[in-house]
Structure formats: structure tokens, C-alpha cells
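> Predicted coordinates and the sequence they were generated for:
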Amino acid sequence: MGEGPELTTERLLLRRWRESDRAPFAAMNADPAVMEHFVNPLSEADSDAFVDRMEAGFERDGFGLWAVEVRETGDFIGFTGLSRVSFDAPFVPAVEVGWRLAHHAWGRGYAPEAARAALGFAFETVGLTEVVSFTAPVNQRSQSVMRKIGMRPDLDGDFDHPRVPEGHPIRRHVLWRIGVDDWRTT
């Protein structure tokens, strides 16, 4: 849909979104396993609106949440990338590194591989000095990715996510951080 920065890793291509990504992305966002640590799965319309917001992020910021494909096959497997945190929290303003992959792509090391590339772009190209990530405490898979890419938990940074309803089991979130100096040494 848009032109812009692409990132390549050993096995993956992080690229701008294509119209052909919408259907597999909607299927992924409707998968209860993929959406286990979110308030609820996304409808097709909500998934499409998310793609539009991700593309707008590239236009606005020069970076965003890239569509991820496996280079060998060209298969779309989800997204990974950078986004400005758009809600109010004690650590904002901040840029988050995030990912969401289709269930069939789990357990292959794709999330940390893609996230490392996104962090490299954040620090080496954009010139950021810190990147954050956050998730519900029960989301051990995402926290494992955070650990693998050199992030550290901010034990004083846990917060109630303002976009999660009060009383919801995933309202509380843990905050992880990585600074440029830590990035350079990992």
C-alpha cells in the first residue's frame, strides 16, 4: 500500500502492508489462541481498520508495524515493529516494539528475529534512545521474546492499561525497556 523502509533478516522480510495481507491478518486476529491476551478477537472490519492505522503510522512517523513474511515462501505471518504509545501512562511519550504472529508461526524464533531488526531500526536509523514493550503478566510468550531481545522488566513500571476495561483480568500490564546502550552490548 505504501512505500517505505523494509527490513530483512536471515529468514524474514518486514515490509509495508499489501491488500493481500488483509484476509490472513483478519483470520489471525479472529484466532482465539493468537488473541488470548487481548480483550477480545477482532472482527474483519476492526482488523482492516488496524491495518489502516498501521499504514498511517508509517506515513506519520517514518516507521511502524511492518507486515512480516517468510522470505523462503513469501507467506505472510503477522506483524512486528515500532509504534508510538498512543494512550496516557506514566512512561509516555514512548515508542513500543510489538509483534503478533499467526499461531502456525509460533515456536520458530520469528518474533525475536523480527523484533531485533525493528530495534536495530529504532536505534540506528530513527535515533531513539529507548524502546518499551508491555503485556499482561500472564503472557509469558511475549515476555520471553522481550527477554531474548535484551529488554529488561521495569519493576516499578507496571500499570493498568487504560484501554482495557476495569476488572478485566488483563488490565494490569508489565513494562519492559531497552536503551540504546543496552542494545549495543547485546
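In hand now; what should we look at?
> CA atoms for contacts and neighbours, from now on please.
OK.
> hey, which helix is longest across this protein?
The helix spanning the most residues in the chain, taking DSSP state H as the definition, is helix 44-61.
> Skip the chain neighbours and tell me the closest residue to Phe123.
Across the structure, with C-alpha to C-alpha, 6 or more residues apart in numbering as the measure, the residue nearest Phe123 apart from its sequence neighbours is Val180 (6.1 Å).
> and what of Arg116?
Ile149 (6.0 Å).
> now do Ala105
Spatially, and ignoring its direct neighbours in sequence, Ala105 is nearest to Ile77 (6.4 Å; C-alpha to C-alpha, 6+ apart).
> Surely that neighbour touches Trp66?
No - using C-alpha atoms under 8 Å, Ile77 makes no contact with Trp66, being 10.9 Å away.
> Looking at these two, which is more packed in?
Neighbour totals were compared for Ile77 and Trp66, and Trp66 leads with 27 against 23 (other C-alpha atoms under 10 Å).
> helices or strands next to the host helix or strand of the more buried one in the packing?
If you go by DSSP states H and E, Trp66 is part of strand 65-70. The criterion is 3 or more C-alpha pairs under 8 Å, 6 or more residues apart in numbering; DSSP states H and E, and the helices and strands that strand 65-70 contacts are strand 12-15, helix 44-61, strand 76-84.
> The structure to be compared is supplied as follows:
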Amino acid sequence: MKLATPRLSLAPLDPAADAEGLHAAYGDPEVMTWWTRPATATAAETQRLLAEENARSGAMLWTVRDEGGTVVGLVGLLGAVEIPGLTWILARHTWGRGFATEAAAAAIEYAFTHAGLDRVEAWVEASNARSLAVCQRLGLVRQGTLAQRYAHRTHPHEVAVLGLTNPQHKQEPTPVLRVEPVLPVTDVAATLSLLRAVLSGRVSFSVGEPVEVAGLVLGPWSVGPSIRLVTASGAQSAPVTLALDAATELDELHRRAVASGAGRVEPPTEQPWGVREFTFELPEGHRLVFSAPA
């Protein structure tokens, strides 16, 4: 189905016919700075990439043209994902004109009105100010953060997950807003100090003198991933394993864990499922398994 906005026309993607025009975006290293793969070298490579994306189950992709009929980019919903993923890419010479917002808004309207989807989400690198601004104008709300490392990148990075629900559908409250693991430890204050040094965490609360219960937030905001520490009783002595998805450099985390001089620290190893990880065992036997994209 073709779509139209005040300044743009959107036609279903035809990889063979549209690759030459779209190569202006996909072949530009600056445009592809935020992409999951490096810039394509030729229009033929762009065509192969477009064909792969278009063939994924559930994909709805449109080629975007300006008022003069020139191909300026691509917008739509990714296929082969559990939650419909909003995507867009525009040639660099069109940036700053509001085309991304205009085209993405048309794709969202189609998704909600014609496709009957109940939600869409966008994954945007946390430092990509332009795309985050587009999401804000579209009304997408930040739902969380993931650690990613693309094959052509030398370092991992944070990805913001932003979502928008269909206003025509009844919205149920989120059943769980946050999960907070509880670690029973012998000395809450000492463990709190240790984890702050290793994880650069922030104390959200502490109760008692000496401290009997405390919270440690592992991020810069008032809410986010956190750990609760409590004074152990005899019934709470069983060791607990926590898996921590790290967005920072794993080697630096490992260095800080070793430097703490507490517990046992295993060296980082690469796992078959695409992450590097190491285990930091606290004196009580609790195991913190740190992982980051390989």
C-alpha cells in the first residue's frame, strides 16, 4: 500500500528498482555511523541488503521520495522480530528537514490503523541525538536500555529501547516495573562499599546502625537496575547467582573486581552465545556473572 504525507510519497520497497537511489544513504559511512553494519560498497551490495530485509517475515518497508520524486530514504517496520521494530534511514543531504519524523509518522499510522498492531518500538543508540529527537517528536517513550556491540565496532555501546502503544487499544498496566534481587550478606556495609567500588553504583537507601538493609542502584538515574543487600540469617545462607549485563568495558570491570581484593575473580572468557563474561564470587559464595557483547 502506498502512503503519502504533505511532502513525501512512500511506496512499498522494491529492492531491485530502489537500490540505486537508496545507496546514497546505505553507502555513506556518516549515515551508517549508527547502523548495525558498515556502509555498503556498491549499489549491488545495497540491493542484496534490502532484499534480505524485505524478505523477513512481517517486514513492512517503504521507499521514501520527496516532492520531486527523488528517492531520499527508507522507512518502515522490521521483520522477524517479536515486537514490531520501527526503522528509518535518510540520505545525508536531506537531514534537518523533518523528513524522518514525517515518514515515520506515516508508517506508525499505517501500523496502528491498517495493520492493527498494538505497539511499535525503536532501538536507538543512546548517543544518537538526531534519532532520539525523532522518537520524541513521534511520542515514543523510553522503556529501557540494552548493551550492544556490532561486528564492525571496536567497543560496545548502549541502545535505548523506545516504545509507542496504539491509542485505539485498551492499555493494561505493566505487571512488573522492576525486578530487584536480594543478596543476604554477613556485613551489609562492607559489601555495599565493595560493590560501589566495582560497579560504580549509588546507594539508594540504607537502614540501621550497623546497616541491616541497603539498596544499590547501578545507573545514573533514580530508577534502574539495582541490588538489595540484607543481613543474612541462618535460613538465608544459600549462595545466589546474579547475571549482570554490562554496557561498559568488561576488562575494566574485571580490573576493578581484582583490585578489590575480595572474593574470587575468574578471568573473562568468550561464550558461544556471543558474549564475554567473568564471574566474581563474593565471600559469602554469591556469584556475580558479568557479561558484555563479545
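Structure's in. What do you need? Source: prediction; values computed, not measured.
> Do you know the score for how well these two fit?
For this chain pair, the superposition-based TM-score is 0.80 by TM-score structural alignment, normalised by the length of structure 1; 166 aligned residues with a C-alpha RMSD of 2.3 Å.
> thinking again about what came up before, the residue nearest to Phe123 of structure 1 -> structure 2?
Aligning on TM-score structural alignment places Val180 of structure 1 opposite Asn166 in structure 2.
> Distance check, its match against Gly27 of structure 2.
Using C-alpha to C-alpha, to the nearest Å, we find Asn166 of structure 2 at a distance of 34 Å from Gly27 of structure 2.
> Hmm, the residue nearest to Arg116 of structure 1 is touching Pro112, no?
Yes - with contact defined as C-alpha under 8 Å, Ile149 of structure 1 reaches Pro112; the gap is 6.0 Å.
> so what corresponds to Arg16 of structure 1 in structure 2?
Aligned by TM-score structural alignment, Arg16 of structure 1 pairs with Pro12 of structure 2.
> Its match and Ala4 touch, don't they?
No - with contact taken as C-alpha under 8 Å, Pro12 of structure 2 and Ala4 are classed as non-touching, separated by 11.7 Å.
> which non-adjacent residue is nearest the match of Arg16 of structure 1?
Here the nearest residue to Pro12 of structure 2 in space, its sequence neighbours aside, is Trp62; by C-alpha to C-alpha, 6+ apart that works out to 4.3 Å.
> residue in structure 1 matching the one you found?
Looks like Trp62 of structure 2 aligns to Trp66 there (TM-score structural alignment).
> Let me see the contact set for its match.
Trp66 of structure 1 is in contact with 14-17, 54, 79-81, counting by C-alpha atoms under 8 Å, 6 or more residues apart in numbering.
> Recalculate using a threshold of 6 Å.
14-16, 79-81 (C-alpha atoms under 6 Å, 6 or more residues apart in numbering).
> Nearest to Asp46 of structure 1, out of those: which one, please.
Within those, the smallest distance to Asp46 of structure 1 is 15.7 Å, found for Phe79 (C-alpha to C-alpha).
> which residue in structure 2 lines up with that closest one?
Alignment note (TM-score structural alignment): Phe79 of structure 1 maps to Leu74 of structure 2.
> What of Glu6 of structure 1?
Match for Glu6 of structure 1 (TM-score structural alignment): Lys2.
> show me the contacts for that match.
Residues near Lys2 of structure 2 by C-alpha under 6 Å, 6+ apart: 10-11.
> Let me see the ranges of the helices in structure 1.
Remark: helices assigned in structure 1 by DSSP H are 22-29, 44-61, 110-120, 140-148, 180-185.
> could you check the angle helix 110-120 makes with the fourth one?
Calculated by axes from the mean of the first three to the mean of the last three C-alpha atoms, to 10 degrees, helix 140-148 of structure 1 forms an angle of 40 degrees with helix 110-120.
> swap in the first one?
If you take the same axes, to 10 degrees, helix 22-29 of structure 1 sits at 110 degrees to helix 110-120.
> Please tell me which residues of structure 1 stretch 254-268 of structure 2 aligns onto.
Stretch 254-268 of structure 2 covers no residues of structure 1 once aligned (TM-score structural alignment).
> correction: stretch 202-210 of structure 2
Mapping stretch 202-210 of structure 2 onto structure 1 (TM-score structural alignment) gives no aligned residues.
> Stretch 128-143 of structure 1 maps to which residues in structure 2?
Under TM-score structural alignment, the match for stretch 128-143 of structure 1 in structure 2 covers residues 117-132.
> For that stretch, which outside residues touch it?
Stretch 117-132 of structure 2 is contacted by residues 84-86, 111, 158-166 when judged by C-alpha under 6 Å, 6+ apart.
> List the buried residues of it.
Of all the residues in stretch 117-132 of structure 2, those buried under the rule 16 or more other C-alpha atoms under 10 Å are 117-126, 131-132.
> Would you convert these into CSV that also reports distance to Ser57 of structure 2?
As requested, the buried residues of stretch 117-132 of structure 2 are arranged in CSV below (distance: C-alpha to C-alpha, whole Å):
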residue, distance to Ser57 of structure 2
Leu117, 15
Asp118, 18
Arg119, 17
Val120, 16
Glu121, 17
Ala122, 18
Trp123, 19
Val124, 22
Glu125, 24
Ala126, 28
Ser131, 25
Leu132, 27
